[in-house]
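In: kindly return the folded structure for what I paste below:
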Amino acid sequence: MSRSIMDIAGSVQALDPAASAAAAEHLDRLTKPPGSLGKLESLAVKLAGITGKVQPSFRHRGVVVMAADHGVCEEGISAFPAEVTPQMVLNFLSGGAAVNVLARQAGAEVMCVDVGVNAEINHPGLISRKVRYGTDNMISGPAMSREEAEAAIMAGVEVVEDAIRRGISLFVTGEMGIGNTTASAALMSTFTGIATLETVGRGTGINDERMRHKVLVVERALELNRPDLSDPVDVLAKVGGLEIAGLTGVILGAAAHRCPVVLDGFISGAAALAAQRLAPESVNYMIASHVSQEQGHVYLLKALGLEPMLHLDMRLGEGTGGVLALHLVDAACRIMSEMATFESAGVSTGAETGKEGSETAGEAQG
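Out: Coordinates of the predicted model:
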């Protein structure tokens, strides 16, 4: 490879402080009490810092659905068989999955990437970046080699860069891979030190007995492989997944090119932890769309220092929560570009009448 992962990680820069400050100032001049639009205002400031533009817009956006299989499915940790992964990839490609429906509503392009599905898939719409046919069973040894993990990360970077050349300027993370909540729990426990009892969730909807077994599987994988916390690529290789490594590359690639990346759920969050460890500044380019029902997700977002915008009790994955959050991104952008200022609308700020007058003006608008 002509470029290394550290080259990409090293190119992730801090947000533009001047643009962030200008956006905050503009928001305070709009016809509303300061801060009254809540998270939409903080999102607008963040988008300005990411892009360097006070009034950004994202006409072309893409959902990157990374797909791969997991050898740990041999341990019976999922309610669905591994054959569902390639079947769902074909569903994405035919436009029939939930993420396709929601992406059409949000005006986003779905890009389905085979980075490690354990089957041959031939479709003109598929982006083929297959590193290998699924991971190995991580309770018998590393899920993959270091070189394979690196190749999957760089595949994610390359998908983003290809999309940017086509005009896409905002990315949503999505995934498909039966068994990937197991790998994500192992990654989260390694990166955060949080016990497996709190990081392992029900995934596809397993019962209590299978849930206890899943916890033991993750614990055995961690004991056997002893992933090196100081080396995020080692962690991904030993207990991760090809699609999770691919999403790590998507996040790094987006951040390196100053593009926002909207995180979906728990699996996307595990990739975000890896990206943050590789490039600490990358977290500033991440937008947390929602908090899922997977029990570890709330703790994972806290570890990243991100606040979710939506609480919808979702646990589907695919990028569905991330795509729904695009409507809020659009709302923040339109507030910045279309809402009148006090000066342009000839509206009093209430400064002359003091605090009481300002509050009354706010209530009148509410």
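In: switch to C-alpha atoms for all contacts and neighbour counts from now on
Out: Fine.
In: and the helices in the stretch 251-366 of the chain, which stretches?
Out: Along the stretch 251-366 of the chain, the segments classed as helices by DSSP state H, counting those that start in this stretch run 266-278, 297-304, 320-324, 326-338, 342-345, 354-365.
In: what would the ones you listed look like in JSON lines with distance to A155 and mean neighbour count?
Out: Output for the helices of the stretch 251-366 of the chain, formatted as JSON lines (distance: least, C-alpha to C-alpha, whole Å; neighbours: other C-alpha atoms under 10 Å):
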{"stretch": "helix 266-278", "distance to A155": "14", "mean neighbour count": "27"}
{"stretch": "helix 297-304", "distance to A155": "24", "mean neighbour count": "19"}
{"stretch": "helix 320-324", "distance to A155": "21", "mean neighbour count": "28"}
{"stretch": "helix 326-338", "distance to A155": "24", "mean neighbour count": "18"}
{"stretch": "helix 342-345", "distance to A155": "48", "mean neighbour count": "12"}
{"stretch": "helix 354-365", "distance to A155": "49", "mean neighbour count": "13"}
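In: looking at these, which is nearest to A119?
Out: helix 266-278 (21.5 Å; C-alpha to C-alpha).
In: what angle do the closest one and helix 297-304 make?
Out: Here helix 266-278 runs at an angle of 20 degrees relative to helix 297-304 (axes from the mean of the first three to the mean of the last three C-alpha atoms, to 10 degrees).
In: neighbours of V99, just the number please.
Out: Number of residues near V99 (other C-alpha atoms under 10 Å) recorded here: 25.
In: which strand or helix spans it?
Out: Per DSSP states H and E, V99 falls inside helix 98-106.
In: still on that earlier bit, output the helices of the stretch 251-366 of the chain as JSON lines; include the columns distance to K130.
Out: Output for the helices of the stretch 251-366 of the chain, formatted as JSON lines (distance: least, C-alpha to C-alpha, whole Å):
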{"stretch": "helix 266-278", "distance to K130": "18"}
{"stretch": "helix 297-304", "distance to K130": "28"}
{"stretch": "helix 320-324", "distance to K130": "23"}
{"stretch": "helix 326-338", "distance to K130": "29"}
{"stretch": "helix 342-345", "distance to K130": "55"}
{"stretch": "helix 354-365", "distance to K130": "54"}
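In: let's see this one next to it:
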Amino acid sequence: MNGDSSSVSWLNSAIKPLDTMTMYAALNHQKQLTKPPGSLGKLEHVAIRLAAMQGALFPTADNVSIAIFAADHGIAEEGVSLFPQSVTAEMVKNFSHGGAAICVAARFLNAPMTVYNLGTVSPIEGLANVVNCEIAPQTASFLHQPAMTEAQLAQAINIGRQAVLSSLDKQAGQGETLDLFIAGEMGIANTTSATAIAAVLLNTVPE
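Out: A predicted model of the protein is given here:
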């Protein structure tokens, strides 16, 4: 990975605002279609928001890039998952061999898919479409200590950023624009980690 992995100053950069004029135009366009209002459910909201993000009345999703970020969670030692941590590495192998559900979607969309291994308890080496950028074999158990150091967190966030930039550069090199970046993750005990983060952000208790 290129760039300074210790700096996350870019997180303070302003996010490009939605194109509100295009958003309202897309909303009005939905009202003119020969269908009951709202009959397409969330698809209508997705189309309107994508139009606002792309600044185009008729947004496209022809050029899609998919990235899966894999890592093991130390909280797994508390027995929070039904599955052993070895499943994380096995799923990475499954991604590489094209056997997972997201692989089917990628083939259907003709979208390139890359797996980023940020650290698994079971070693992973030499797999197609898997980028090894190990930070640690796993995070620490946040029940007893911080799951990551600030430096590790910065490194992980920057790996995600570089994945997006790499996808943009690849499309630009082909003379095209990236329409949609899809990010996913894999790691046994990830639900517990996500719940802990959500509890903090929402200022609520896990239950």
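In: give me the TM-score for these two chains.
Out: In this superposition the chains share a TM-score of 0.85, using TM-score structural alignment, normalised by the length of structure 2; 197 aligned residues with a C-alpha RMSD of 2.1 Å.
In: returning to that earlier point: the helices of the stretch 251-366 of structure 1: which one's closest to E148 of structure 1?
Out: So among the helices of the stretch 251-366 of structure 1, helix 266-278 is nearest, using C-alpha to C-alpha, at 15.5 Å.
In: show me what that closest one is packed up against.
Out: strand 170-176, helix 180-192, helix 232-239, helix 242-256, helix 297-304 (3 or more C-alpha pairs under 8 Å, 6 or more residues apart in numbering; DSSP states H and E).
In: of those, flag the one that's most buried.
Out: Mean neighbours per residue, mean count of other C-alpha atoms under 10 Å, is largest over these for helix 242-256, with a mean of 32.
In: could you tell me where it falls in structure 2?
Out: Mapped onto structure 2 using TM-score structural alignment, helix 242-256 of structure 1 covers no residues at all.
In: got the angle for that helix vs helix 180-192?
Out: 60 degrees.
In: what's the mean distance for the helix holding V99 of structure 1 versus structure 2?
Out: Taken over the aligned residues, the distance from helix 98-106 of structure 1 to structure 2 averages 2.5 Å (mean C-alpha distance after the TM-score superposition for structure 1).
In: how about JSON lines for the helices and strands packed on helix 266-278 of structure 1, with distance to E198 of structure 1 added?
Out: Formatted as JSON lines, these follow (distance: least, C-alpha to C-alpha, whole Å):
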{"stretch": "strand 170-176", "distance to E198 of structure 1": "22"}
{"stretch": "helix 180-192", "distance to E198 of structure 1": "9"}
{"stretch": "helix 232-239", "distance to E198 of structure 1": "17"}
{"stretch": "helix 242-256", "distance to E198 of structure 1": "20"}
{"stretch": "helix 297-304", "distance to E198 of structure 1": "9"}
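In: related to what we said a few turns ago, run the angle between the helix holding V99 of structure 1 and helix 326-338 for me.
Out: Using the same axes, to 10 degrees: helix 98-106 of structure 1 against helix 326-338 is 20 degrees.
In: what stretch of structure 2 does the following helix or strand past helix 98-106 of structure 1 fall on?
Out: Moving toward the C-terminus from helix 98-106 of structure 1, the next helix or strand (DSSP H and E) is strand 109-116. Aligned using TM-score structural alignment, strand 109-116 of structure 1 spans residues 112-119 in structure 2.
In: what's that stretch in contact with?
Out: 64-72, 92, 95-96, 103, 106, 129-138, 156 (C-alpha atoms under 8 Å, 6 or more residues apart in numbering).
In: how about stretch 179-196 of structure 1, aligned to which bit of structure 2?
Out: With TM-score structural alignment as the criterion, stretch 179-196 of structure 1 aligns to 189-206.
In: return the residues in contact with A147 of structure 2.
Out: If you count contacts by C-alpha under 8 Å, 6+ apart, A147 of structure 2 has them with 74, 139-141.
In: which residue lines up with it in structure 1?
Out: By TM-score structural alignment, A147 of structure 2 lines up with A143.
In: its match belongs to a strand, doesn't it?
Out: No: the assignment for A143 of structure 1, made by DSSP: H, G, I helix; E, B strand; the rest coil, is coil rather than a strand.
In: now the buried members of the contacts of stretch 112-119 of structure 2.
Out: Buried members of these, scored by 16 or more other C-alpha atoms under 10 Å, are 64-72, 92, 95-96, 103, 106, 129-132, 134-135, 137-138, 156.
In: and the direction of the longest helix along structure 2 versus that of strand 180-186, what angle?
Out: If you go by DSSP state H, structure 2 has its longest helix at helix 150-173. Here helix 150-173 of structure 2 runs at 140 degrees with respect to strand 180-186, directions being taken by the same axes, to 10 degrees.
In: quick one: helix 150-173 of structure 2 to strand 113-119, angle?
Out: Our comparison of helix 150-173 of structure 2 with strand 113-119, counting by the same axes, to 10 degrees, yields an angle of 160 degrees.
In: tell me the buried residues in helix 150-173 of structure 2?
Out: Burial within helix 150-173 of structure 2, assessed by neighbour count using 16+ other C-alpha under 10 Å, is assigned to 152-160, 163-164, 167-168, 171.
In: can you check stretch 21-30 of structure 1 too?
Out: Residues 21-24, 26-30 are the ones in stretch 21-30 of structure 1 that count as buried (16+ other C-alpha under 10 Å).
In: so that stretch corresponds to what in structure 2?
Out: Aligning stretch 21-30 of structure 1 against structure 2 (TM-score structural alignment) gives residues 24-33.
In: which residue lines up with V65 of structure 1 in structure 2?
Out: Match for V65 of structure 1 (TM-score structural alignment): I68.
In: what about that match, helix or strand, and which?
Out: Element membership for I68 of structure 2, per DSSP H and E: strand 64-71.
In: average offset of the helix or strand just after that strand relative to structure 1?
Out: Sequence-wise, the next helix or strand downstream of strand 64-71 of structure 2 (DSSP H and E) is helix 86-97. Following the fit onto structure 1, the mean deviation recorded for helix 86-97 of structure 2 is 0.9 Å by mean C-alpha distance after the TM-score superposition for structure 1.
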